[in-house]
Every structure is written in C-alpha cells, then in structure tokens.
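Enquirer: need coordinates for the below:
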Amino acid sequence: MTPIKTHPLTAAAFAPFGDVLDATGEFRLINEGMCQRHHDRAALDFGPAGRAGISIFNAEARALPYEFSLVERHPEGSQAFVPMSEHPFLVIVAPDEGGTPGTPRAFVTNGAQGINFHRGTWHGVLTPLHAPGLFAVIDRIGTTANLEEYRYAQAWRVIGA
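Expert: Down below sits the predicted model:
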C-alpha cells in the first residue's frame, strides 16, 4: 500500500483540480457595510444539458490514516462541497492520465473552506474527519450520466502531514 501525505489546502496547490471556497482576499462591503462579499469564488460548470442543483449530503466521519482505492469524476459538470460545520475534511484528487487517474494527492481543509472540483476531475469520496459530516453539495442535475468510477489495483493510505 502506497502512503500519501496530506497537505494544507491552498488555492495555488488545488488550482489544477478546482477552486478553494473561502473568505480570503479581495471583497466588497454589502448590507450597509456589515458583510464582506468575496465574489464569484468558483467556476461552476453544468454543461449544456444540465442545471445547478443543491443537495445535502450526510457522510460518516473517517479518521487518518485513511485507506481508499475508489475515485470518481463527473464528466458533465463541476461539483462543490460546502461544509455545514466548522470541521476540516479530507480532499483527495488525482490528475487525469489518458482517461484514468494518476497518482492521487491529499489535502486537508482548515475548517473554514469548501471546494469546487472542475468538471472531469478525479476525486475521492466525501471524507469528513469529524461528525457531523453535513455538506451542501452544488452540482449538475440532468438526464444524462454524470459519474465515472475507477478502482486502483492497490489501495492508497492517506497519512497526516
């Protein structure tokens, strides 16, 4: 089993796979100066035959070390995970190598970040590290299939930094 070290989730490190959703950087004040709007933080993409949908996921918490062999991707649209608690979660991604996933990478959010996977990005399943594992998920709703799964021949083991 091959180990993978986790890394803190940063916009620069995550850019090839998607967008980091957080309240950093430039903003404008709204609501009579009482609210910072960090505008247009994700490139949502639902393709020509889809629409945006918001679902609620309630995932079981996992712990490190964490073993996995399954990754998935959504060829028809992006997918955003917005936690509904202030706990870190594990984000596993892999580059596409000719239609199959390459060597995975693992990130841990800081408890105040969400993520948006670009369309077609190989990623692990939703992996909260604390209960409750409650997330708002914004993704494509449509009539065509939007899920591809892949199992690595050998499991990977995610360990701490």
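
Enquirer: CA atoms for contacts and neighbours, from now on please.
Expert: OK.

Enquirer: show me what counts as buried in stretch 51-62.
Expert: Neighbour counts using 16 or more other CA atoms under 10 Å place 52, 57, 59, 62 of stretch 51-62 among the buried residues.

Enquirer: out of those residues, who's nearest residue 139?
Expert: residue 52 (5.7 Å; CA to CA).

Enquirer: element containing that closest one?
Expert: strand 51-59 (DSSP states H and E).

Enquirer: right, and the helix or strand after that strand?
Expert: Immediately after strand 51-59, counting by DSSP H and E, sits strand 66-73.

Enquirer: to compare with the earlier structure, here is another sequence to fold:
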Amino acid sequence: MELHAKPLTREAFEPFGDVIEVSDDAEKISINYGLTERFHALTSLDVTDEAGQGIISVFRSSPKACCEINDKKGQLTIDCMERHPLSSQAFYPLSANAYLVVVAPKGEFDVTKLQIFIAQGNQGVNYHKGTWHHYSLALGKTSDFLVVDRQGVGKNCDEVTLENTITIHFNLDNRNY
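Expert: All right, here's what the predicted structure looks like:
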C-alpha cells in the first residue's frame, strides 16, 4: 500500500486531534506589561482517567533508516501504529524540522482509514484519546519534541503491527528538514 502525505491543517486534522500553532485566529492575551503576547489555550489536555496526571517530557527522535530524501521528495515505510486509550498526547517540535504525522480514527484499527500529514517545524499536534498514530517520524535530522502526556496507573499504550508495510511519499518543498 502506498500513501501520500498532505499538508497539516486544522480542518483536515480535526477528527484526530488539534493542530498546535500560532495563528491570527488564536485567542491572544497581552501579558507581562505588554512585552509578551500569549496565544491562549491552543489545545486541551485529557489525561486524568484512572487518576492520571499530566507530565512534560522531551522526546529525541531520529529519522528512520528506511527514510530516503532526494531533491526534497522522500519516502519511508511504516509497519506499526499505537494509541493511548486513557489520554490525549501532545507533541510540539523544538527543532523546527518538518516531520510526518500518521493517524487513523479511534476504535478498531482500520488500515484503509490511514491519513498522513506533513507538519512544519512550527506546528505541533495533540492526538485525541484513542486516536491511532505512528510514533514521531523525524525527517532528515534528529529532532526534539516537547511531549505532554499522561503518567499513572493503567495501560495507556496499545500497539498494532501492520500485516503489510506501508510506503509513504512526501514532498518537503518550502519546508525545513
């Protein structure tokens, strides 16, 4: 199976979670005597099932060995997906590098419903509770991500191995990598 990545937009990603980015339509609050503009409540966390608590971590993700990039066009293969049934999970890039976001709807995993997005280095994502997603897919360079996640009792990661690998094609035109 071969799929093509499309640009990450709020509207296209809405069934799976929230896009975290500074934009003109975000609620803005002037703070710190007018020296800081706060882009307020860009997403909401959902981490308290089974007495869970929110934590912040940094994930350092290396590009997959099978990721090939030539002349800003690339491809890579995936063979697994995961979901977090007890919480949302937010990723925000600290390295300003483009990365891929691979998702499928909540519920029983259905490979035919996979969607792939290419995120710019100034866009984060917050996966809704139960949304199937691939782990961080850094492109071209090792990349750091600020991750807001759940800590607590209960199993909060289900994984599925795909019967067949999936090849993803992407274009980094006008993007950092």
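
Enquirer: overlay them and tell me the TM-score.
Expert: Comparison of the two superposed chains (TM-score structural alignment, normalised by the length of structure 1) gives a TM-score of 0.92, and 159 aligned residues with a CA RMSD of 1.4 Å.

Enquirer: if we can go back for a sec, which part of structure 2 matches the strand holding residue 52 of structure 1?
Expert: Per TM-score structural alignment, the counterpart of strand 51-59 of structure 1 in structure 2 is residues 53-61.

Enquirer: by how much does that stretch deviate from structure 1 on average?
Expert: Following the fit onto structure 1, the mean deviation recorded for stretch 53-61 of structure 2 is 0.9 Å by mean CA distance after the TM-score superposition for structure 1.

Enquirer: leaving out the residues flanking it, which one is nearest to the one residue sitting closest to the centre of structure 1?
Expert: Centroid-nearest residue in structure 1: residue 115, 4.5 Å away (criterion: CA atoms, centre = their mean). Spatially, and ignoring its direct neighbours in sequence, residue 115 of structure 1 is nearest to residue 20 (4.7 Å; CA to CA, 6 or more residues apart in numbering).

Enquirer: list the contacts for that neighbour?
Expert: By CA atoms under 8 Å, 6 or more residues apart in numbering, the residues touching residue 20 of structure 1 are 9, 10, 11, 14, 41, 42, 113, 114, 115, 116.

Enquirer: ok, of those, which come out buried?
Expert: Using 16+ other CA under 10 Å, the buried ones in those are 9, 10, 14, 42, 113, 114, 115, 116.

Enquirer: could you pick out which of the residues you listed are located in strands?
Expert: 114, 115, 116 (DSSP state E).

Enquirer: contacting residues around the match of strand 51-59 of structure 1?
Expert: Contact with stretch 53-61 of structure 2 is made by 47-48, 136-138, 142-152, as judged by CA under 8 Å, 6+ apart.

Enquirer: if you set the cut-off to 6 Å instead, what comes out?
Expert: 47, 138, 142, 143, 144, 145, 146, 147, 148, 149, 150, 151 (CA atoms under 6 Å, 6 or more residues apart in numbering).

Enquirer: now which of those would you call buried?
Expert: 47, 138, 143, 144, 145, 146, 147, 148, 149, 150, 151.

Enquirer: could these go into a markdown table alongside distance to residue 158 of structure 2?
Expert: Shown next, in a markdown table, are those (distance: CA to CA, whole Å):
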| residue | distance to residue 158 of structure 2 |
| --- | --- |
| 47 | 16 |
| 138 | 22 |
| 143 | 24 |
| 144 | 23 |
| 145 | 21 |
| 146 | 21 |
| 147 | 18 |
| 148 | 18 |
| 149 | 15 |
| 150 | 14 |
| 151 | 15 |
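
Enquirer: centre of the chain to stretch 42-61 of structure 2, how far?
Expert: On the basis of CA atoms, centre = their mean, to the nearest Å, stretch 42-61 of structure 2 is displaced by 13 Å from the centre of the chain it belongs to.

Enquirer: that one: end-to-end distance?
Expert: This stretch, stretch 42-61 of structure 2, spans 24 Å end to end (CA to CA, to the nearest Å).

Enquirer: ok, how many other residues are close to residue 161 of structure 1?
Expert: 11 (other CA atoms under 10 Å).

Enquirer: residues contacting it?
Expert: 5, 6.

Enquirer: at 10 Å instead, please
Expert: Residues in contact with residue 161 of structure 1 (CA atoms under 10 Å, 6 or more residues apart in numbering) are 4, 5, 6, 7, 8, 106, 107, 108.
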